[in-house]
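Peer 1: no sequence for this one, just the structure:
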């Protein structure tokens, strides 16, 4: 019987220095997680500190960004000493023990090898010894560049010969990074596998990742520290990223066209014309990365004063004694190493790589029942995939708002939804250009002036019971949120997202007036999806209902449980109170107790308990003490708060104190999906809210179809 092992160890061995080994390893971890596989990560031996300038960043990012079980690695100096003194067998015992602590509880362990650079002989021996000791499947990591399939196959053959244990350790696949323009797509679409000399079967190309500067762009702070540049003006140096380098050696009128979003401008300190040109472009809204002043000078006081007021006060200005040519050369050769403090950059790289990894060849090597895990990366991935399948039109009333425009462009690029921007087309395009946003043709721009009249009569009909006349309707439709809501009411779009510059009331009020509640719902409520390190929790209601009655609280619980299930989370509902079970009395506890009973009567299929304290609902050991008979077992994932004061305070406390990303609020109970944004929303927040809305629209279509079938 040739049953395949339930456990696999994949050893990633780099073929050269510049393969982006750690980001590729963690990208593979993320991709396997998205496929529902339990993945552990081990960096057995630390890369020599002289090479990377920091200790064990691979393990750090594996824990913090991928949520993996990752032990501390063995110091390189200790490993090298054991090799030099002939004790490599003892070292391998330590390595195996390290990996075994992870392998016992995971289906797959991804092991990151050593880069054969600083001490090539020792690093190579350690890679060979570790692969053999672990019985690992070998995956070479190759820098693609402009290489074609034949050249890549030859490199893979060298790796197989060097590390393949004389053919006993075949290649599980190859990971190719840093592909040139178009090369990655060609490799996967037209090649798919490499005919590697010396191997019996073609070797799968697991990834062909293109180089995209916006994904790997360093912070200007990292540029300054990496090259030892002086800081003349900090600005937003900790957050602004340098996507491209431009030497300002042309006249102002020719220079302006080259100043794009993320450009770091290099110019001699006495080139006032170049400095003023950059300041003018930045003043108009172009988000430049900053200025590097060369040749040992600084800015004259008259010019420096310009950078003391918004928006120029955000522009970092660096200085160096080197000449412009030397500075540009040093910048172009800046290390791509990601520092410990820049988790945002590493997260972008991991997510980008994970999207480019084809895990199917690796999954075929496993014999696993795919477990439906729901850590944050899986949630976000499934969110995007479900939105793509939905194929919905989402209207964005704040069409000339920069974050909204960028989110619409991202949604078009990732095929998340067909976005409709409401606003004057010239204004929207001007804002996009000023912020360096390339608007794809798939993003639709609708001028309110040309369509407003279409919705006057339908709005009068919807609001005739309130005595609305045509003149009043026309006036109200001047508000783009109202106009977008009417487009939704008439079925011209499938959902609406607003709130980047509008209040919650401005978004919700038109929806209540024109969309109204769904069949079977008496109230509108909200949920936040809280992306905790290892799972996604649902919090409701944290945005809409100040003090719901027991009946309303029960409806909020049912709506929230259904929302959780719609997004792949099997709900275990905790009705939160300051007391657990029958230990407390009073109106507030009685309300929660009554609401819990109502839910049990209406929805016996739901796992629910209440009143229960948060710790008893979410911590297994506490639950055993305080609520030993609770069906939640300390593993609740849907938390219903008794009032808005409690819910809103809790979600913000968790979000800010624990550094947790929250997606929402997502509104529940409307006939068609309308969702509100925080006015401090980031671009990613808007993107994911658009995805949520598209999925809600698809779920609503299904519900309507079911109701129609039942009526027949």
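Peer 2: Cool, the structure landed. All of these numbers come straight from a predicted model, not from anything done at the bench. Numbering: from 1, shown residues only.
Peer 1: CA only for contacts and neighbour counts going forward, please
Peer 2: Noted.
Peer 1: Going by neighbour count, which residues of the lengthiest helix in the chain are buried?
Peer 2: For the chain, the longest helix by residue count, based on DSSP state H, is helix 683-711. Neighbour-count burial for helix 683-711 flags 683, 685-700 (criterion: 16 or more other CA atoms under 10 Å).
Peer 1: ok, now how distant is the residue in the chain sticking out farthest from the centre from residue 461?
Peer 2: Using CA atoms, centre = their mean, the residue of the chain lying farthest from its centre is residue 467. It sits 46.8 Å away. According to CA to CA, to the nearest Å, residue 467 and residue 461 sit 10 Å apart.
Peer 1: And residue 90, by the same measure?
Peer 2: 83 Å.
Peer 1: Start from the N-terminal end of the stretch 251-400 of the chain and give the strands.
Peer 2: 263-268, 290-294, 317-319, 393-396 (DSSP state E, counting those that start in this stretch).
Peer 1: How far away from the center of its chain is the third one?
Peer 2: It refers to strand 317-319. Centre-to-centre, strand 317-319 and its host chain are 31 Å apart (CA atoms, centre = their mean, to the nearest Å).
Peer 1: For it, which helices and strands make contact with it?
Peer 2: strand 230-233, strand 290-294 (3 or more CA pairs under 8 Å, 6 or more residues apart in numbering; DSSP states H and E).
Peer 1: Likewise for the last one?
Peer 2: When contacts are defined as 3+ CA pairs under 8 Å, 6+ apart, strand 393-396 sits against strand 418-422, strand 495-498, helix 683-711.
Peer 1: and of those, who's closest to residue 368?
Peer 2: Of all the helices and strands packed on strand 393-396, helix 683-711 sits nearest to residue 368, with 29.0 Å by CA to CA.
Peer 1: this is the comparison structure:
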């Protein structure tokens, strides 16, 4: 399983590169399969690459392409949002992340840069991304020129916002803190957050990391270079604006200054060049000429003859504007900047507890999976081993729209039942992107195996009074024909119900496929896709009044279904009473069912009877069922009867906006699944994927 981590900030210039460098270096001590991913990057009209992606890939020689290292450009995100295609933002980012993750043991994600106009929107997007990727978070904030109260307030706002979305916080790092505040801030953070076992780090402000190179000043001011190309990597520690006499200007020189002066001050230019070569004056970073004035030809000739001249830049703006713009230039850590990279790694090693970071990463457990990631995983799992699914309702437009998507994604192989003429007519009428000549279409009565299926069905049901003529009539029915395809191995699973009733879909399966060994009944579950996690509800569609043995079987089947789809089963046997307090026929039924299920699978985390609030709320669980391994963290909910289950799933669906995928049938030897007659195209797609995955696990 890939371990992931997400660096999240609330503002620009927090120092993400320092933290990313340190974390990646530490990860590479444990595995070579390390990846770096930025869900959103700014991008430029000139096509320049993201500096931090280039830095990390180059510094550590990571085996990933630049294009694989980010999700979307911020401009693409805004375009999709303006087109009301918000869902596509997450889908595209998840797809690219999962593609990179497939080759990694550890993947570090880094949030966007917060350089746009709508910081609140950018934060909300980042929060939604980290929620769906399921990464634990290191919260990074900028402490420069802030009071301790301002720093802690910012941290708490971010913590509250992320915890509102059930995101996991792994650590808090405050960067760029002035030395006078470090000890006090460490104490404040420890008193507030040690109880949560967070990784806590305070990194001091280090001017060398903040200072720009002369080349960065040139790039951001769009300056032209007169000379000194070899020294564009000089660090700029400060700026000196001067138009005074040379004798006075020399007294103001300090190490690493960029001298700003009008371009026609040849005397100052020559003086600064001479000072650079004098042992009596500090080394300068360069000279920035303002006003768009080029030095006199004689000055240029002199400069051209120097062996190692200072970098000399020229801009069109006046001196005052030039100085103001220069002071806004932010230094960055870029690929190949050995000095800043080395300093960053030294600061990380000194101020971030690497041992605790590694320990916390090992301790991180998944808090569930978001609907987007669950559905993505469904589709990928279905693609991993393509199965053949038969769809009896071949002429239904929603089925055909789903077929178009499923085939375009290479998710499954499909057979449609029905008249080729009717299916072709439906495709044309509804403008569906399908070529009927590429579809596998079967009209039951005309199929070469029709008589064989009739004979097989007759043999299966003759003890119930079935005749050959009756068997033939049954086999003309698409639901019976599709079910027989599955039974005879001519398809791996069947999905129906967009037009037919549940009974019409299930009855043939019960008569032909029957239950698998160890199961006496067919039951169902719904995957309830809540905002931040997935729950499994059973049985909400098939069995009206299960007895204790049947209820135990539903619980075990539901736990197995949860496991197949990547959900750790923690099963709550629901009733109107928790633990041993309640009495009555219904609660006793649940108590007996719990005992039967525990006896059959003692290793399964399954408890009951339990009320719904105790099953989902840790605080209630601590009061009603202290010490329980299921209460407060249940993932599979087994309802005592169909009335309770069906109404509960519909209430949750309507009141919370949850997506309900199902019913998913369980207990059959081979998979057959039922659709709601009000299903949407995406419901059909997901149910086909689920059926394919069930077939993979037979």
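Peer 2: Perfect, I can see it now. These numbers come from a predicted model, not from an experiment.
Peer 1: Any figure for the gap between the nearest residue in space to residue 62 of structure 1 that is not next to it in sequence and residue 32 of structure 1?
Peer 2: Ranked by CA to CA, 6 or more residues apart in numbering and with sequence neighbours excluded, the top spatial neighbour of residue 62 of structure 1 is residue 68, at 5.8 Å. Look at residue 68 of structure 1 and residue 32 of structure 1: by CA to CA, they are 12 Å apart.
Peer 1: Can you give me every residue that contacts the alignment partner in structure 2 of residue 621 of structure 1?
Peer 2: Matched across to structure 2, residue 621 of structure 1 falls on residue 619, judged by TM-score structural alignment. Contact analysis of residue 619 of structure 2 by CA atoms under 8 Å, 6 or more residues apart in numbering lists residue 632.
Peer 1: and residue 619 of structure 2, that one's in a strand?
Peer 2: No: looking at residue 619 of structure 2 with DSSP: H, G, I helix; E, B strand; the rest coil, it is helix, so not inside a strand.
Peer 1: helix, strand or coil for residue 36 of structure 2?
Peer 2: Residue 36 of structure 2 is classified as strand under three-state DSSP.
Peer 1: what's the neighbour count on it?
Peer 2: Residue 36 of structure 2: 27 surrounding residues under other CA atoms under 10 Å.
Peer 1: what do you get for the one 3 residues further on?
Peer 2: The burial count assigned to residue 39 of structure 2 is 26, neighbours taken as other CA under 10 Å.
Peer 1: Over to the one 4 residues further on?
Peer 2: Residue 43 of structure 2 has 15 neighbours, counted by other CA under 10 Å.
Peer 1: Aligned against structure 1, show me the partner of it.
Peer 2: Checking TM-score structural alignment: residue 43 of structure 2 goes with residue 14.
Peer 1: try residue 409 of structure 2
Peer 2: Using TM-score structural alignment, residue 409 of structure 2 lines up with residue 414 in structure 1.
Peer 1: And for that match, the neighbour number?
Peer 2: 13.
Peer 1: Same question for residue 463 of structure 1.
Peer 2: Residue 463 of structure 1, neighbours per other CA under 10 Å, totals 15.
Peer 1: what do we get in structure 2 for it?
Peer 2: Using TM-score structural alignment, residue 463 of structure 1 lines up with residue 461 in structure 2.
Peer 1: doesn't that match fall inside a helix?
Peer 2: Yes: residue state for residue 461 of structure 2 (three-state DSSP) corresponds to a helix.
Peer 1: Provide a list of residues in contact with it.
Peer 2: If you count contacts by CA under 8 Å, 6+ apart, then residue 461 of structure 2 has residue 511 around it.
Peer 1: swap in residue 509 of structure 1?
Peer 2: Taking CA under 8 Å, 6+ apart as the definition, residue 509 of structure 1 has no contacts.
Peer 1: Structure 2: which residue goes with that one?
Peer 2: By TM-score structural alignment, residue 509 of structure 1 lines up with residue 507.
Peer 1: Return the mean post-superposition distance for the one helix or strand its match maps to against structure 1.
Peer 2: In the assignment (DSSP states H and E), residue 507 of structure 2 maps to helix 502-508. For helix 502-508 of structure 2, the mean deviation from structure 1 after alignment is 0.5 Å (mean CA distance after the TM-score superposition for structure 1).
Peer 1: Output the helices and strands packed on strand 317-319 of structure 1 in CSV; the columns should cover distance to residue 645 of structure 1 and mean neighbour count.
Peer 2: As requested, these are exported to CSV (distance: least, CA to CA, whole Å; neighbours: other CA atoms under 10 Å):
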stretch, distance to residue 645 of structure 1, mean neighbour count
strand 230-233, 42, 18
strand 290-294, 43, 28
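Peer 1: Would you mind telling me which of those is nearest residue 39 of structure 1?
Peer 2: strand 290-294 (40.2 Å).
Peer 1: Read off where the closest one ends up in structure 2.
Peer 2: So strand 290-294 of structure 1 is aligned with nothing, judged by TM-score structural alignment.
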